[in-house]
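Chemist: Kindly return the folded structure for what I paste below:
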Amino acid sequence: MSENQNPTHSIELTREATNRYVARNAAGVEVTFGRGEDLMSPVELLLAAIAGCSSIDVDTVTSRSSEPTEFRVEASGSKVAEENGGSRLEDLNLSFNLSFPDDDGGRKAAGLVDRLVKLSHDKYCAVSRTVEHGTPVEFDTEVTTGGETTTTDQ
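Modeler: Below you'll find the predicted structure:
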């Protein structure tokens, strides 16, 4: 499925304008996002990452038997305010809507979907598993003003 090795993943984010950013991976692939009518928000990107990770797991296996005639996944979550003034998502949900041809390959692929979704959730999708396990996020900063640099770890 999608995560078979222990590679280090990273992206570089750069600012294009106020509330507009580009994330770029080592291969040079870019995603523009931020806050604005023409942009996907960071929260929407998180939902897309969860849906995409599980979709890859399901699609990789089912498409060996049959090409889907429809492959649509809706990812949703509710943003909640916390007592400390912060916010987070809860009630995360993926809804898979798949269709396959009415032939032997299509029926075989359709018969695999529930098991593959469960395997993705329980074992293979590093994105949803990271969210569910609550992996800590560390921060460090380096800020330069007038040639003087300040570095901190948080």
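
Chemist: alpha carbons only for contacts and neighbour counts from here, please
Modeler: Will do.

Chemist: Give me the contact list for stretch 60-80.
Modeler: 1, 47-48, 50-51, 55, 87-101, 105-106, 108-110, 112-113 (CA atoms under 8 Å, 6 or more residues apart in numbering).

Chemist: swap the cut-off to 7 Å and go again
Modeler: The contact list for stretch 60-80, computed with CA atoms under 7 Å, 6 or more residues apart in numbering, reads 47-48, 51, 87-101, 105-106, 108-109, 112.

Chemist: next up, for comparison:
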Amino acid sequence: MADNKLTATVKWLDEMTFVAESGSGHQTVFDGNSPGTAASPMEMILMAAGSCASVDVVSILEKTRQQVVDCRCEVTGERVGETPNVFKKIHLEFVVTGHNVEDKHVDRAVKLSADKYCSVAKMLEASVELSHSYKIIAV
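Modeler: As a prediction, the model looks like this:
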């Protein structure tokens, strides 16, 4: 069984810029200024949700032998107006491009990710209204 413990370290660089390093050794720069020289922590939340869900959707579509050549997840978040300005709504729209990609498979993949597999979305849904949509581009 895989180890369920993940770690990260965040180190201050200068001004409001930090570098985060995952336990597996991958680094990402964050910037608390708006706009800054790197993504903000809240933008990273959106990117994490989109990345996690995209992994699920592509994996499920591959298992159903859909001929996907591209998958993009466009994520939008709406924050509350007062501090701490948490997200109140997040929408993920998947744009799936491929040859003869069937609507029923994309619909199922998006629903499975949202309802069962995406751990980031499952964690966020306790306090954020999450929604999903998709469109298919035939090539």
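
Chemist: picking that back up, inside helices: which ones of the contacts of stretch 60-80 of the first structure?
Modeler: Cross-referencing these against helices under DSSP state H gives L47, A48, A51, G105, G106, K108, A109, L112.

Chemist: which residues touch the fourth one?
Modeler: By CA under 7 Å, 6+ apart, the contact set of G105 of the first structure is S65, S66.

Chemist: Nearest residue to the residue positioned nearest the centre of the first structure in space, please, no chain neighbours.
Modeler: With distances taken as CA atoms, centre = their mean, the residue of the first structure nearest its centroid is A49 (1.1 Å). Spatial nearest neighbour of A49 of the first structure, excluding adjacent residues (CA to CA, 6 or more residues apart in numbering): V127 at 6.7 Å.

Chemist: which secondary structure element contains the one you found?
Modeler: helix 126-133 (DSSP states H and E).

Chemist: Chain neighbours aside, what residue packs nearest to S10 of the first structure?
Modeler: Nearest one to S10 of the first structure, counting by CA to CA, 6+ apart, is N25 at 6.6 Å.

Chemist: aligned partner of the one you found in the second structure?
Modeler: Alignment note: N25 of the first structure maps to S22 in the second structure; criterion TM-score structural alignment.

Chemist: you'd agree its match is up against L6?
Modeler: No. In this structure, S22 of the second structure is not within contact of L6 by CA atoms under 7 Å, at 8.0 Å.
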